[in-house]
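**Q** Structure of the sequence below:
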Amino acid sequence: MTLFGKVSSQEEGTMEGVLVSARPEQGNIAVTVVSDSRGEYAFPSGRLGKGRYKLSIRAFGYELPQMSEVEIVDGRSLHNDLRLRRTPDVSSQMSSAEWLISAPGTEQQKNQLYRCESCHSLGTVLGAHHTVQEWQVVLNRMQRWLPPSTEWSPLATHALPPRKKTTETIEFAKYLASINAIEPNKWPFELHGFARPKGKETRVIVTEFELSRPESYPHDAIVGPDGRIWFNDFQQPYIGVLDPGSGKIREWKLPVLRPKDPAGFLTIKFDKDGKAWIPRFMQGCTVTRFDPVTEKFTSWTVDPKYNNATSRCAHVALGAPSGKIWFSDSENRRMFRLNPTDGHIEAFNSFPQYHGRTGVVTDFHNSNQHRTYGIAVDSTGNGYFADIAGGNIGRIDANTGAVTLYPTPTPNSGPRRMFMDSQDQLWFGENYASKLGMFDTHTRRIQEWTPSVPWAGCYPAVRDKQGDVWTAGMSTDLVYRLNPSTGEFMQYLLPTLGANIRKVDADSSASVPAIWVAEVHRGKIAKVEPQE
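**A** Okay, the predicted model is just below:
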């Protein structure tokens, strides 16, 4: 081991489940380990190079009393105990899910509050001190922010007119005014945090890579065919690649198609030929292919009659035996199928029996509406989509184009990102229900599993080579690992607060699979390595 020691406090003595992070003075890579049942932490040999490191911890209710730095010398092990103290301000350590379990309110009120997490931590909301009237002004402004927005970089829409005050908005404003801060660091309710990791959940190493470009918002981070980690930016027209060995990063900028609209992306995926596919999201219904060898972009755009001002083509599905590419327009509720050989694009209405409004859906959490989100394809080429608004899994027959909807067992579940495994089992996060779902494409039945943490907000899903299924969410900074055979969940805590996770990917090159995570709101990419 390179660096080791014991973590303790006056209140608890030795402390299990404390995350200890080491970040070099020079460099963009930080490594984190977790203290065990004896309070001991240890960085394995080879994880920390020679140089000075700043140490930090994550443990709800505790802090280091002063800055802690160590010097690592080649060939030597360094012993460094950490004595923690109670923090006077736990609000600065709370995830959005911890705010939700602490604040009073009905399920409906908290569901509304939960949606604010898309753009910023709920600590931003509850740390404010507004009257009911002031909250109405704030809510009207926030409702015009587009999904890539953050509190540091808001993006307003020009496609929607200003919204009028509604009874729902007024009632929500009253709720927020009743639970926001009475004065700085004082709330009308007690603040609670989740328990620290224990047992097997402490046996993990997390490596975080900080991206170099200012205001980077990596939405997805995936393992490329070359073993490097590829990512896309949520706000800006960039894709990039990270070398995990050196931490070096390279980026490419895509051409802007609609100067007035946000130019970032939701998805990046690789085909069997090693080429990356990027749907252009708010740049319209265009899908772009990137060749890492030639560094050239090739794009295909749907027929102009489908490519309107509200088009949001954000997701792509690869792997059909025909070589055709599925992609979707979330707001206009269509799926498309591209033949890259001749450029022909077929259009499918995702909800042919639905005659409600088209364009931007303002209330996602409403089973009377429909809206496509994540998509997938099975081994025979059939297309699938998540109906985030209606709580359904949709299937489009590859031969006939017929659409069938399968409701999730939990109503209003909010299915989001999807992953088709090698057995044609479709895994997905149920973001509103905080569950993990699986649609068996053979039996057409859906199963659900629920993590033990409230407001888990399961968003993506991926299955590793050992058969475990991984998910995460925007609200907890936890990565969840399900054993489908036993139904047992494990969870691993990230060291960075407010990561806002929307995608996980499995790297099966090692004997124990590692999971890669994009920390959208923190401009980082993390590697989670269970040690068993």
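**Q** use CA for all of it now, contacts and neighbours both
**A** OK.
**Q** residue ranges for the helices of the chain, please.
**A** Ranges of helices in the chain, per DSSP state H, are 96-102, 107-114, 122-126, 132-142, 167-179.
**Q** would you turn these into a markdown table with mean neighbour count and distance to Asp464?
**A** Formatted as a markdown table, the helices of the chain follow (neighbours: other Cα atoms under 10 Å; distance: least, Cα to Cα, whole Å):
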| stretch | mean neighbour count | distance to Asp464 |
| --- | --- | --- |
| helix 96-102 | 22 | 26 |
| helix 107-114 | 15 | 29 |
| helix 122-126 | 20 | 32 |
| helix 132-142 | 15 | 38 |
| helix 167-179 | 17 | 41 |
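**Q** Next, the second sequence, to be compared with the first:
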Amino acid sequence: MGYIYGTFPVFNGGEEGAIYQLNVATSTTRAITSGFTPQGELGKMTLGNDQMIYFSERNINYHIGKIDPTSGSISEIPIPGTVTSRMLGGITTDKTTGLIWLTSRVYDIKTDPENVRQGIISYNPATGEISEYLTASFSPDNPGDITVDNAGNIWFVELSGAGLIRFTPNTQEFSYYPAPLNEDININALTTDTDGNIWYTNTYYNNNAGAIGKFTPETGEYTQYSEGILNGPPSDIVIMNNGAIWFNEHSGQYLGTLDPDTGYIEEIAVNIPAEQSLFGQGDLCLSQTSSNIIWGCSAYAITSYEIIDQQ
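**A** Sure thing, here's the model as predicted:
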């Protein structure tokens, strides 16, 4: 429909959070503040198969947010449970099943504060069913970003970034893949390629300059690509239709691209004033209507970058 949506992630009693809608055709934005509890820190977004936009509400308010792009209205889907503390993290859509997946961390402050569990939540937009899959069998850290591979496996990262976790829906089993102890790895954002490899941004590698990493499930191998990153570290990551890896950097002044066949990384100056650039710690997404436009958004602006040469 020609709109870009972004979350303004304010929480802990500060200014009210909002959803911002950009009309690409007119370059106008508007803030949507009604329809959700503003005290919940607003997280990432995903486009569902039903063409609704879903986002996570974390920290204070444990809901899945839902935007109807046709009407612009926002509603909330409560997550059932009796725990007194739940942290929601990343969110993604399984395009095959239509399920919305989120990462979750729960514990009961009052009755069982030591039993911290983490895992994932699935939401079925067609039926309204919510299922929670939690485990305490590995490091009970806050789970972060999440992605789905072509086989339907769910992958997510510990917030500490020390490893990847795979959840197999058919068997409801978790598998943990810790990063090598001799590697400086702090995984931030995730995505998958058509071969089933997990690509991620690494904010610690090479004296904190960062790297782009690849995890190969068949071998369990972590591979780091850092040569060419001069203004990092990387933040979010997307894969174009031609397989090229694109990422933003915390400085906000550069986009990076990686050729997965050669490992070659190129940084591209965006030539946007630092106070206006949202190619920093904000999230990236690909245009739904054009294969060569990358969008970035965060608290202050929405930014687009058109890739002229994809060869």
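**Q** Any idea what the TM-score is?
**A** The TM-score (TM-score structural alignment, normalised by the length of the second structure) is 0.77; 276 aligned residues with a Cα RMSD of 3.0 Å.
**Q** just to revisit the earlier point, which among the helices of the first structure is found nearest to Met490 of the first structure?
**A** Checking the helices of the first structure against Met490 of the first structure by Cα to Cα gives helix 96-102 as the closest, at 17.3 Å.
**Q** circling back: dump the helices of the first structure to TSV, plus distance to Trp277 of the first structure.
**A** Formatted as TSV, the helices of the first structure follow (distance: least, Cα to Cα, whole Å):
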stretch	distance to Trp277 of the first structure
helix 96-102	32
helix 107-114	31
helix 122-126	33
helix 132-142	31
helix 167-179	39
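**Q** Select, out of the ones you listed, the one closest to Gly414 of the first structure.
**A** With Cα to Cα as the criterion, Gly414 of the first structure lies closest to helix 107-114 of the helices of the first structure, at 11.7 Å.
**Q** What span of the second structure is that closest one aligned with?
**A** On the basis of TM-score structural alignment, helix 107-114 of the first structure is assigned to no residues in the second structure.
**Q** relative to helix 167-179, how tilted is that helix?
**A** Helix 107-114 of the first structure runs at 80 degrees relative to helix 167-179, counting by axes from the mean of the first three to the mean of the last three Cα atoms, to 10 degrees.
**Q** Asn242 of the second structure corresponds to which position in the first structure?
**A** Under the alignment by TM-score structural alignment, Asn242 of the second structure pairs with Gln423 in the first structure.
**Q** so which of the helices of the first structure comes closest to Glu331 of the first structure?
**A** Set against Glu331 of the first structure and scored by Cα to Cα, these come closest in helix 132-142, at 19.1 Å.
**Q** counterpart of that closest one in the second structure, which residues?
**A** Under TM-score structural alignment, helix 132-142 of the first structure corresponds to no residues of the second structure.
**Q** That helix - contacts with which helices or strands?
**A** Using 3 or more Cα pairs under 8 Å, 6 or more residues apart in numbering; DSSP states H and E, the elements in contact with helix 132-142 of the first structure are helix 167-179.
**Q** The helix it packs on packs against which elements?
**A** Partner elements for helix 167-179 of the first structure (3+ Cα pairs under 8 Å, 6+ apart): helix 107-114, helix 132-142.
**Q** Give me the contact list for the first one.
**A** To tie it back to what came earlier, the one meant is helix 107-114 of the first structure. Helix 107-114 of the first structure has contacts (Cα atoms under 8 Å, 6 or more residues apart in numbering) with 96, 100, 122, 172, 175, 432.
**Q** Repeat the analysis, applying 7 Å as the threshold.
**A** Helix 107-114 of the first structure is contacted by residues Leu100 when judged by Cα atoms under 7 Å, 6 or more residues apart in numbering.
**Q** What of the longest one?
**A** Defining contact as Cα under 7 Å, 6+ apart, one finds that helix 132-142 of the first structure is touched by 163, 169-170, 173-174, 177.
**Q** The same query, at a cut-off of 6 Å, please.
**A** Residues outside helix 132-142 of the first structure that contact it (Cα atoms under 6 Å, 6 or more residues apart in numbering): 173-174, 177.
**Q** I'd like the residues you listed laid out as JSON lines, including distance to Val377 of the first structure.
**A** Formatted as JSON lines, the entries for the contacts of helix 132-142 of the first structure read as follows, by distance: Cα to Cα, whole Å:
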{"residue": "Ala173", "distance to Val377 of the first structure": "42"}
{"residue": "Lys174", "distance to Val377 of the first structure": "45"}
{"residue": "Ala177", "distance to Val377 of the first structure": "46"}
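**Q** what do we get in the first structure for Phe174 of the second structure?
**A** Superposed on the first structure with TM-score structural alignment, Phe174 of the second structure falls opposite Ile345.
**Q** To clarify, my last question referred to Ser122 of the second structure.
**A** Matched to the first structure by TM-score structural alignment, Ser122 of the second structure sits across from Arg289.
**Q** burial measure for its match, as a count.
**A** Look at Arg289 of the first structure: counted by other Cα atoms under 10 Å, it has 20 neighbours.
**Q** Using the three-state scheme, assign Asn206 of the second structure.
**A** Counting by DSSP: H, G, I helix; E, B strand; the rest coil, the backbone at Asn206 of the second structure sits in helix.
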